[in-house]
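**Q** What follows is a predicted protein model with its sequence.
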Amino acid sequence: MVAFKGVWTQPFWRSVSGEFIAMLIFVLLGLGSTISWGVGDSPQPADLLRISLCFGLSIVTMVHCFGHISGAHLNPAVTIAFVCTRRITLAKSLFYIIAQCLGAISGAGLLYIITPFNLIGNLGVTMVNERLSLGHGLLVEILITFQLVFCISASCDPKYKDKYPPIAIGISVIIGHLFAINYTGASMNPARSLGPAVILWNWKSHWIYWVGPIIGAVCAATVYDYIYCPDNDLKQHLKEAITKATQKTKGKYIEVDDCRSQADAEDLILKSGTVHVIDIDQAESKKGKDSASEILSTV
């Protein structure tokens, strides 16, 4: 039960429901831009600019609306990356990912219901271009997700105040689509690909849209947080702990005496920026309960 500490609280479930609603709206709007409304035998060609702008501006809107509620991850790959950089616990991330996937499926299902059957087409299912190998498709998804999550990490870094994360993140989504729609459909988001795949039951090369974004997201968040812009307090604390652990006294290793409490350790976690912060245990701590704060960042 310790692993699920902070899960059974009203603020956390408000955050989970926010992820569900935001993902539903994002997928509904984004996939809707891929629908061709051509007449008869003259279908409209895919408008790459319209699709890119719709996905990017939808992200801007959802991050602005839900950033202070749930952190607006809106992407299982981002949530997994935040687990690796200690911005969210593993237990809480499971509920976030489930909410994101259910929201994406619901959004794709709603679009399927309201769209005339003869216009549905492939409902925005992401597929690797036939001219590419699966390996090339996987590499493209890794690269575009890397640039997205690196942008998220940089724009939400509290050390740099003069930023507006929703705009930066939305632009990152737009350029990812402009570049990669013709390659892989530009997913960058496993839940976005899962939604239409479930509704049309089309699983062709679907694994690429989980493996690629997750690898890209984890690499980007790890590189930013631990190489380019590490937290100095956390770095110093880890250095001291390693030094104590390797010291010898009378031929024996001494036990590390960590004077920091669990709450102090969690305070070293990189906190998010402008659209950012939700302390889901704050209400309980004010009541005198023993609870640790949890910071969720935006997507």
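**A** Nice, I can see it. Residues are numbered from 1 along each chain as shown.

**Q** use CA for all of it now, contacts and neighbours both
**A** Noted.

**Q** My read is that W210 contacts S187, right?
**A** No - taking CA atoms under 8 Å as the definition, W210 is not a contact partner of S187, at 9.4 Å.

**Q** neighbour-wise, which of the two wins?
**A** S187 (27 against 21; other CA atoms under 10 Å).

**Q** State the distance from the more buried one to P230.
**A** From S187 across to P230, the span is 29 Å (CA to CA, to the nearest Å).

**Q** and if you look at G67?
**A** Noted for G67: a distance of 23 Å to P230, by CA to CA.

**Q** Then L139?
**A** From L139 over to P230 the distance is 27 Å, taken as CA to CA.

**Q** More neighbours: which of these two?
**A** When neighbours are counted by other CA under 10 Å, L139 comes out ahead of the other of L139 and P230, with 18 against 14.

**Q** quick one, what contacts that one?
**A** Remark: with contacts taken as CA atoms under 8 Å, 6 or more residues apart in numbering, L139 is in contact with G212.

**Q** quick one: A217 from K235, how far?
**A** When distances are taken as CA to CA, A217 and K235 turn out to be 22 Å apart.

**Q** Please compare the first structure with the one that follows:
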Amino acid sequence: MPPRRFAFGRTDDAVHPDTMRAALSEFIATALFVFAAEGSILSLGKLYKDTSTAGGLVVVAIAHALALAVAVAIAFNISGGHVNPAVTLGALVGGRISLVRAVFYWVAQLLGAVVAALLLRLATGGMRPVGFSVASGVSDWHAVLLEIVMTFGLVYTVYATAIDPKRGHLGTIAPLAIGFILGANILAGGPFDGAAMNPARAFGPALIGWRWKHHWVYWVGPFIGAALAGVMYEFLMIPAEAPRTHQPLAPEDY
């Protein structure tokens, strides 16, 4: 059995049809997720002047959870359903995806988020995407720590339910489990920093809405948390003799 190692990939992977299909799948899934997730916030802003209420937080958490569950499900068999640059990094440091393919995923995810935010701005008559910001009284580094912890939980869940070769029939509920942990984390961290856990989710609205304050928090925190989760699950939870491929859910699992 080959040793665990970081996979760079081959140059011809960049033009392989499977890579193109996977990147397109990530683009579409991320766009659908960001459109529904950010759209839920804009909808609350349209209905109520003040969206910083307990009811608004619950609505946003549910919208994000359902949107992510669907986005993961529709991309699962093609790209693995990452829908998040941090998840892709977690799979990369664990050797479950090559660097070449990871770069394609990152580009597709960011473009998908930007297109979704742009479509939202056009469809809502020019409403400026809200994106994410650190709450008053919360320091940037506290927000980074919060993003690390929440993203760790998200990526650990992805590994346990979608990537682990021994997941078995548990893989059928992976999209729901991933959506649920996202929604739960939003309820826990939303009032403090918005609970992004996803650099693409933060980047699209930030670019289209031109809101860059504290934006670095939503890259540093998720990437650190994802890398920690990937390394911990890959090297401590998965046996060394387990298959080294990163495969989407097999059809016979359904």
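**A** Nice, I can see it. Source: prediction; values computed, not measured.

**Q** picking up where we left off before, more crowded one of A217 and K235 of the first structure?
**A** A count of neighbours by other CA under 10 Å puts A217 above the other of A217 of the first structure and K235, at 33 against 12.

**Q** residues near the counterpart of A180 of the first structure in the second structure, how many?
**A** Counting by TM-score structural alignment, A180 of the first structure lines up with G189 in the second structure. The burial metric for G189 of the second structure, expressed as a neighbour count using other CA under 10 Å, is 18.

**Q** Could you do G55 of the second structure as well?
**A** Counted with other CA under 10 Å, the neighbours of G55 of the second structure add up to 10.

**Q** What of H136 of the first structure?
**A** Taking other CA under 10 Å as the neighbour definition, H136 of the first structure ends up with a count of 15.

**Q** show me what contacts it?
**A** For H136 of the first structure, the contact set (CA under 8 Å, 6+ apart) is empty.

**Q** which SSE is the counterpart of it in the second structure in?
**A** Alignment of H136 of the first structure against the second structure is given by TM-score structural alignment, with H142 as its counterpart. When elements are defined using DSSP states H and E, H142 of the second structure is found to belong to helix 140-158.

**Q** Need the contact partners of the next helix or strand after that helix.
**A** Next helix or strand after helix 140-158 of the second structure toward the C-terminus (DSSP H and E): helix 174-193. Counting contacts by CA under 8 Å, 6+ apart, the residues outside helix 174-193 of the second structure that touch it are 52, 57-58, 61-62, 64-70, 72-73, 132-135, 138, 143, 146, 150, 153-154, 157-158, 161-162, 194-196.

**Q** got it, and stretch 32-50 of the first structure?
**A** Among residues not part of stretch 32-50 of the first structure, those counted as contacts by CA under 8 Å, 6+ apart are I51, C54, L111, L119, I120, G121, L123, G124, H177, L178, I181.

**Q** Show the contacting residues for the closest residue to L143 of the first structure other than its chain neighbours.
**A** Using CA to CA, 6 or more residues apart in numbering and skipping residues adjacent in sequence, the residue nearest L143 of the first structure is G216, 6.3 Å away. The neighbourhood of G216 of the first structure, defined by CA under 8 Å, 6+ apart, consists of E141, I142, L143, I144, T145, F146, V149.

**Q** Surely the first one is in contact with W207?
**A** Read that as E141 of the first structure. No - with contacts defined as CA under 8 Å, E141 of the first structure does not count as touching W207, sitting 11.3 Å away.

**Q** Can you tell me the centre-most residue of the first structure?
**A** With distances taken as CA atoms, centre = their mean, V78 lies nearest the centre of the first structure, 2.5 Å away.

**Q** check which helix or strand covers that residue.
**A** Assigned by DSSP H and E, V78 of the first structure belongs to helix 76-84.

**Q** Give me the mean deviation of that helix from the second structure.
**A** After superposition onto the second structure, the mean distance of helix 76-84 of the first structure to its aligned counterpart is 0.9 Å, using mean CA distance after the TM-score superposition for the first structure.
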